[in-house]
Every structure is written in C-alpha cells, then in structure tokens.
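Student: fold the following, please.
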Amino acid sequence: MKQLIFVLSFAFLSFANAQHAMTEEVSFDELVKRYSKNVYNNASKALEYATQAKNIAVVNGDAKQLTQVDYYIANCEFTLEKNKAALTHIEAAITQATPLKDVLFLYKCMSLKGNILLELGEDSKALKTYVKAQEYAKKIGKPIYEILPLCSIALIKKTHKDYEEAILMYKDILKRLNTLNETPDVRYYRLLVLMHIADTYLRLKNTAEATLYNNIGLEKSTDEQDAWAHYPLLMNKAIIRYQKGEYKLSIPLVKLVEAYAEGKNENLYITSLFYLGKNAYQLQLYKESIQHFEKTYAIMKASDDADMNEKELHEFLALAYHQTKNAEKALFHFQQYTALEKKQSAEDLKLNNETHIMVDVVPLETEIDALGKQLTQETRSKKGFLMAAVGLLILLISSIVYYRARGKRIRKKFEALLPKVSELEKDQVQKTGTQKEIVSDEKVQAILNKLTKFEKNEAYLSKECSLGFMAEELETNTAYLSKVINTYKGKSFTAYITELRINTALVKLKNNKTLQSYTIMAIADEFGFKRQETFSRAFKAYTGIYPSQYIKNLKEKG
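Tutor: Next comes the predicted model:
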C-alpha cells in the first residue's frame, strides 16, 4: 500500500551533499538539506535533522519554517510507522499552513494526512482528506497532481469490495494519464493502475479482463527498473493461472515472486506462500500445502502490517488438515474461520457459491461424525478424547442452532418483503421517488415525462444504461439529467437505476417460475447487471436478503 502513497510526498525538497557531525552547529537550511538527502533511505536520521531544524525554527519564531518542519517530521514518522505521532505533526502543519495559502504545500499535507489515516484504519476520514487533496490539486492546475488522491480513493473502494466502482475509477485515471506527456511520474502511475485493475478483476474472478490489463503492465515493466510493479504483476499472472486451474503452470511463477519478495516485501511474500499452499492443495499435496499455509499463518500472526485474507487461510488450513486426518487442527481452524465469518461486515459479504471452493468447510452432521471417528483413533488420552468429544458435540449443536436461527431470520425478512412486492405489482409504472414540489419549469417537466416513459418501457434493464447513454436518449446533458433525478427522484442516478432494477427483479421473480430456475448470473444479466456479485450485493442492500434466498423462499411458499 505504501508504494502507492509515497509518490509526490517530498517533491518540493532540494538535494545536496553535506557530511557534518550531528554535534556541530548548523543552519536551518543546512539541516533541511541533510533531511532531504536521508529521507528516502534513512528515515531515522532524517527525523533527527528535521527535529533539530524545528528547534531552530522555534528560536527564530518563523511560522513558515515551523510549518515546513512539522511536515518533514510527520513524513519521517509515517515512514517509520509512528502513525499517531505523524498525525499530530501533520495536523499542526495544516493548521499553520492554512493562513499562508500555499496551495501546493497544503496539497502535500493533505495527501500525507490521508496516507497516515489510511494506515491507522481510519478509511472514512482518509477518504474525506483525499477529496480535499484533490480540490487543492485542481487549484494547482497540473493534472498529474490529481492522480495521487484519485488512486488513493480507488484503493479505498477496492479495499471495501466496491470492485466495480474501483475499476471504473482506475480506468478513468488511466485515460487521464494517456493525455499527459510521458514522465517518470506518469510511467509510475500507469504501471500502478494497470496492476490494480488486474488485481481487482481477479477478485471478481474475471480472468479474461485481468489477463488483458496484467499483460499490458508486464510489457511496460522490467524486473530490474520496475521491480516494485513487475513482481506483483507476475503474482497476478500466477493467480490467473491458478483461477484457470493451471496449477502446475502457476507454481514456477509463484516461486519467482517468493524469491524476490522475501525480506523485501512482506505482503507480497506471504501472498506467494499462500498460493504455493493453494496450488499444492489443488494438486492433492496436502502435507506440502499445510507447510506453506502454516508458514503464512506464522508470519501473519507475528506482523502488525501483514495484509492477508485470514478467513480464507483458515478455510484452507481446515480442509488440508481434514484431508490429512488431523481432526483436532481441522476443528481449530474451522472455529477460527467461523469466528471471522461472523465479524465481517454485512456489506462486504458476497454470495458466490459457484466460485467459493471452500464451502465444504461448513460441516454437515455426517462430516462431524467422520471427524469424531478420526479423533477417536488419533486421541489416546481418555481426557483428550472426552474434551474433543464435548467440543464436537458443542460444534454440532451450535451449527444446528445457528443455521436454524439464520433460516428463521431470512424467512422473517422474506415475509416482511412480500407486502412491498404486492405494492409494486399494483403499479403499472414503478416510482422510485416523489416530486418534492409542483414543477413549473417546462424543461424539467419534459425530462420527467421522458423519465416516466423510460420507466414504463423498462429501458433501465439495458446493461448499457449509463448516465451518458440515458442523457442522450432523453436529449439532454448528463449534468442536467443528474440534477433533475437528484431533485425530483430524491436519489443519485446510480441509486435510481439500481432500485428500478431490483424492484423489477422482485416482481418478475415472484411471478415467473422459469426465471426462478435460472442461475444467479443469468438473472443478474436479465435485469441489467454486468456482474453477478454486483447484483447480489445490490439485492441484499435493498431487501435484506440475497436473491438466492428470495428465490428459495418463493419456491417453498409455492
């Protein structure tokens, strides 16, 4: 993550060679030069120089110097992962810089503050800060300055599984970069964006699009000059092979990444270990897979910064130990998996049964019985056996209680949804918002009349129904159409279209048994969604249940 957010953080500093002892008296400017020389390769030393420079600035009573060194200190502390202290200093710098109205400096302060907040897990605050940085970037008037906050915002969307929106943002950034003259910064961002687009498509299991963008990135990078991007792109290529079931072809690529990343890039290293384990598991080399998974788990537990899908790791450990007939460890990792499952935010959960290969980790009664028999053979101690047996019994009861309670909750939400569906059936034209006032503007009224016809014809079910497409169909511009929808429908364009589609899906699924037999992917396509995951997430957000749960209850109700 930090490879993304370091760029442009120090652009206004000059570099010079100066080798003086820390004990001698030096000027403010000389200390700034020493800071500049060390900031990239020795943050601790740079912090010492910045602190000394601040002491001089305090004595001088120079507000501009104080503002400058507070930024330097925050920057060093951020690099050294002292993020709380860094936040204090960058906020001081912003407070002091605001009256000075130095737009470029404020942009850099806001960018750094966003980076710090992101590392502290304050994603919402970071998002607002990056938006502010983007505002300053626009005032600067140089398009390259807008790229950093845009990349950071896209990363936040990606982190919170808003994959479709993240991809749209990254593609927009790519278009912006293609309009700029080629510079080292433009080249850097282009590689970064290609890497993230490919990675985001992989999270959507879209190997075709992932391959397209990943190959472009690999063609534009070298393993020496661009190692920071080249090896993550190689890791993407290995994951593409894995998702295609080409496990033996994936392994050599993963090993190349592992050899590079060890001791250099912890997150990339543990990702390579994890995929060595996943490939081994798919090749039924279960003991080998456990070795890789356990090594990944050990590094993850020992690190504060490891970025790893811990839930998925426990899934694979549970299944791998089950395959090697180690019931005790299989149960341990299953319990860790279920605990993490419950912690996940509802908005981040996805219904993706076709690709979720670990669904078997949720035990059925027969599976628990099998584990119990294995544990009986493996456990020689009577005490150990009794404890394990009690654990199995508790797990069985808990599983039954949990899934029955879950079924009741879903049924209750389904029953509460039916009156809404009945109301929708009564309306010949679905209305997703109400006019806030009597419309006197003829131009607005004309747009609203066209929207009514648009809704009646169900034109929103087209997958090409973007704001631009719709504005063209309604013979207006995107800004005006968006304003009309916000004012008279009471919601954004995206929310307006999504609600129309979900309402239509609710009614048609209820009344069309053939449609109920379709796959979720086919149903998503039927109602204008390009991706199954987007449809499932939107359906859940609007109704409280997933489309598969809605269909299941419709069938049971008859």
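Student: going forward, measure contacts between C-alpha atoms and count neighbours the same way
Tutor: Fine.
Student: for the longest helix along the chain, name the packing helices and strands.
Tutor: Using DSSP state H, we find that the single longest helix of the chain is helix 382-426. Helices and strands touching helix 382-426, by 3 or more CA pairs under 8 Å, 6 or more residues apart in numbering; DSSP states H and E, are helix 365-378, helix 493-511, helix 547-557.
Student: got the buried residues for the longest one?
Tutor: Along helix 493-511, these residues count as buried under the neighbour rule (16 or more other CA atoms under 10 Å): 493, 496-510.
Student: what about D305, helix or strand, and which?
Tutor: Using DSSP states H and E, D305 maps to neither a helix nor a strand.
Student: who's in contact with it?
Tutor: Not one residue lies near D305 by CA atoms under 8 Å, 6 or more residues apart in numbering.
Student: please tell me how far it sits from N83.
Tutor: 12 Å (CA to CA, to the nearest Å).
Student: now do A446
Tutor: Counting by CA to CA - A446 and N83 are separated by 54 Å.
Student: to check against the first, give me the structure of this:
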Amino acid sequence: MNIADSLYSASEEPYFKAKSLMLSAALLQEAGEVKQAVEYAVKAGEICKNSNDRVQSAEIYGFLATQFRRLKLYSQSTSYIQKTSEKAGQIEDTKVRSRIFGLIAQENANYEIDQKHYKKAILLIEKSQVYFREKNTNQALFLASNERLLGDCFYYLAEYDKALSHYTLASGLLEKFQDNFLKGFIYSGISAVYIKKKEIKKAKTYIGFAQKIADKTQYLDLKKQIYKTSQEYYALEKNFEKFSQLKIKEDALTEVIAEKKNFFINNEQTSLINENEKLQNNNIILILASVCILLILSAMLFFYYKRNHSEKSGNLPREVILSNKILANTKISENSKTLSPQVELKILKKLETFENSIMFTQKNISLSSLSIYCCTNVKYLSIVINSHKQKDFNNYINELRIKYLVNKIRKEPQYLKYKIVSLAEFVGFSTQSKFIEAFKKEMSVTPSAFIKSIKEQQLTDRIHT
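Tutor: Here you go, the predicted model:
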C-alpha cells in the first residue's frame, strides 16, 4: 500500500495516477477493506473521465461491478456492468475489446452463481471463454479463472468428475505462474471434490497446497474458503478437535468480513436516504410550482379556445371545421416523422459505430438503451432504423447478431465445436428457439444445417488439397 501510494504521488499523467489507485483498490479488496477499495476505484474513475481512456474506464467500472455484487448490492453492480459494456463497445482494439467483454460475461456468470443458477452460469462462462481465447496478455490467467468457475458450478451440481476435470485444467494453465489466490481457490476446489469422493489422501495433499497459499496472503475470502473445506476434511477423518478449531477460526473470520461489509452498506444506505430526502424536498417545490403554472395556462387556453370557437363556428360550416381538424392532425403526424438531415446523419454515424462494435451481442440491449448510446430519443432512432435498415429494431439486432456469428463460424474453426445453445448465448439470444428462428430467417437454413455444410466444405477442401 505504501508503494502504491508513492506511485500515485510520483505520477503526473492521469493514466498512471488511475493505475496506482487501482493497485491500491485491488490490495484493499483482498484484505476485505471494501469501503476503501471502492473509494479508491471511484477516485480512479473520476480521473479517467478527464483522460477519456475507454479501456481503463471499462476496467475500473468492471472492478466496481464486482465489489457491489460481492456486497449483494445488485442494482449498483448492474449499473456498473452497463457502464463497462458501453465503454467496451467503443474500444477499437479488437483483442482488448474481447478481453473486456469476456470479463463482463464472467462477472454475469458470478452473479448467476450467487443466485444458485449454475446452468445459466455455465453458459455465460462458455461465452466468456470464447472471448478469452482471442490471444490476449495473460490469456492463461483469464482462461484458468473461468475453468475454476466451471469447476465450482459442476461441484454445486454434484457432478464431481466434471468439476475435477475443470479444476485440473485450471491448475495446469497456472503451472508457470507463481502461487496466487486463484491457485488457492483451485486447490481448495480439488480438495473438496476428493472429500466428496472420499479419497482422503488426495484431499489432504491439496488442502496442504491451499493452506500454504492462504498463510501467505491477506485474501480473507480465500482463508474463509479453505477453513470451510478443511473442516469437511477433518469431519471425514473424524478428527473433531481439528474440526472445532477451524470452525472457531472460520466464525471469527466471517464476523470480520461481515463487519467490514456491513459498515460499507450502512454508509451507502445512509447516503442514499439523505439524497432521497433532498430529492423529495426539491420535488415537492417543483410539483407545487408546476401545478400553479398549469392552472394559469389552463385558464388562458380555455378562454382563448372559447373565444375562437364561438367566432369560427358561427361563420364556417361543420364539415369545414372537421376537415381542418383532420388536416391539422395529419400535419402534426407528418412533422413528427420528419428529421433534420443533421440529426439523421448524426444517428446514422452512431449506428455505424455500434455495428462495428459487438454491443449488439449483449442480452440487455434495447431500443431505449441504444437511443441513449446514439444521443437521441426512441422515436427518432426507430424512424432511422425503419427507413435506412428497412426493418424494425428487433430484426435489425437479430440480423447483426447472425451476420457476426456466421462470420466467426466461417473464419474461426473453434466455433464449429460449440453447441447450438452456447452459440445462441454467445450472440445474446435469450432462448435457443429464438436464435434458430432468427438464424433461419437470415440464412434460410437452421444453424445445425449451416454448420454441417461448413464442415463438409472444409472436408472437401482438405481432400482436394
């Protein structure tokens, strides 16, 4: 922490200041100092606003999303995930963009694990793995992190052989890395599987590996996890003295972690209550002022309409009055659909940037969220999509998703190995049936038939070669 603070003081450029703050935030998070970790990350985020560094901003928002999710403050976490997605969609470097989207999918998977939706989490992790398989810095670390999560999911689903397979793969990916907290979680997971399989000797070996790492780190969540797994081991071995000692340690650590989290949550709630009180007071004043203005305007309009109506209706036939009303409504309707060329061009440029990103693969993309991205309203955006793309919003998004996936399948062979449900999840479809329907609409064949044709073509090409 002292070194990180010194780096911040010595840094002049915003990028390095934010970087040093995030180093401090990561250290504080490991030590369970949630409040300070969030404060450092928020400060780093404010610095990034001035530097306009999208990559760094996305990483900071992602870190904050994780912290709020761990605190079970899911609305705040979702808000930061949305911010991360927006920044990631604007990153030009495809490899960096893939890494950020991989982390977003991983964070969403962690949320589903929190909710005990393990099968949903597995699909999200598989989607994350596709992003991480793009050659990135520390690729093995990211892939190992996901393999560990897959191990956790299959463990909770009581599919212990699959869990062990993923934990072992994660361990292999980290073989060249020094001991770290991720290795600790993996060893603890392997030990937990062997305990369920009643293979005591193997369980003891991996408990030892995990404990060795836990003794060197201040990562409180890792220590807690290992205390818990060790208790299961000693219960199996019927060593109740050791079991009791570890139970006391786990309870004490749980209390420390809970105290730190509750302190932060209580501060957050107090802050929100104060803000709400201010907003309510301001709203009462605004409402009273609005009511007064509306009453005055209503009175003025009433007298104006009454005078005009009495003058015009006396001189004009009823049919003419009705005709004028219809014409007036038609003009209003036409005007509502008319956009200035400047506004239209601005929206089209934003859509072009959007189409070159992979934001359309996000499940929560909507006409409303896209209109915010395009700096316009829902009505104008809908008009531009209908007139320039010749389709409604849903079909427009589906077309982008299918074209993107088809391009991936044709160029990158690994996509041929994925199940249809995983491909659907990868490009943002909520169900497999909707994905198949959209794919068939765009390509005139089902995804399975398309993949089969690509495989056959590849086989033919190899034979000719």
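Student: one step back: could you point out which element follows the longest helix of structure 1?
Tutor: Next along from helix 382-426 of structure 1, by DSSP H and E: helix 442-456.
Student: list the helices and strands that next one packs on?
Tutor: So helix 442-456 of structure 1, by 3+ CA pairs under 8 Å, 6+ apart, packs with helix 478-488.
Student: what's the angle between the helix it packs on and helix 493-511?
Tutor: 60 degrees (axes from the mean of the first three to the mean of the last three CA atoms, to 10 degrees).
Student: now do the same for S20 of structure 2: its match in structure 1.
Tutor: Counting by TM-score structural alignment, S20 of structure 2 lines up with L112 in structure 1.
Student: count the neighbours of that match for me.
Tutor: 28 (other CA atoms under 10 Å).
Student: likewise for K382 of structure 1?
Tutor: Look at K382 of structure 1: counted by other CA under 10 Å, it has 10 neighbours.
Student: do you know how far it is from L375 of structure 1?
Tutor: 11 Å.
Student: and what of A210 of structure 1?
Tutor: 43 Å.
Student: quick one: the helices in the stretch 1-150 of structure 2?
Tutor: 2-10, 14-30, 34-51, 54-70, 74-89, 94-114, 118-132, 139-156 (DSSP state H, counting those that start in this stretch).
Student: among these, which is nearest N274 of structure 2?
Tutor: Checking the helices of the stretch 1-150 of structure 2 against N274 of structure 2 by CA to CA gives helix 74-89 as the closest, at 17.2 Å.
Student: flag every buried residue along the closest one.
Tutor: 74, 76-78, 80-89.
Student: can I get the residues you listed in TSV including distance to K440 of structure 2?
Tutor: Shown next, in TSV, are the buried residues of helix 74-89 of structure 2 (distance: CA to CA, whole Å):
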residue	distance to K440 of structure 2
Y74	36
Q76	38
S77	36
T78	33
Y80	35
I81	31
Q82	30
K83	33
T84	32
S85	28
E86	29
K87	32
A88	30
G89	27
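Student: quick revisit: and the helices and strands packed on helix 382-426 of structure 1 as JSON lines, adding distance to K64 of structure 1?
Tutor: Putting these into JSON lines (distance: least, CA to CA, whole Å) gives the following:
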{"stretch": "helix 365-378", "distance to K64 of structure 1": "68"}
{"stretch": "helix 493-511", "distance to K64 of structure 1": "45"}
{"stretch": "helix 547-557", "distance to K64 of structure 1": "59"}
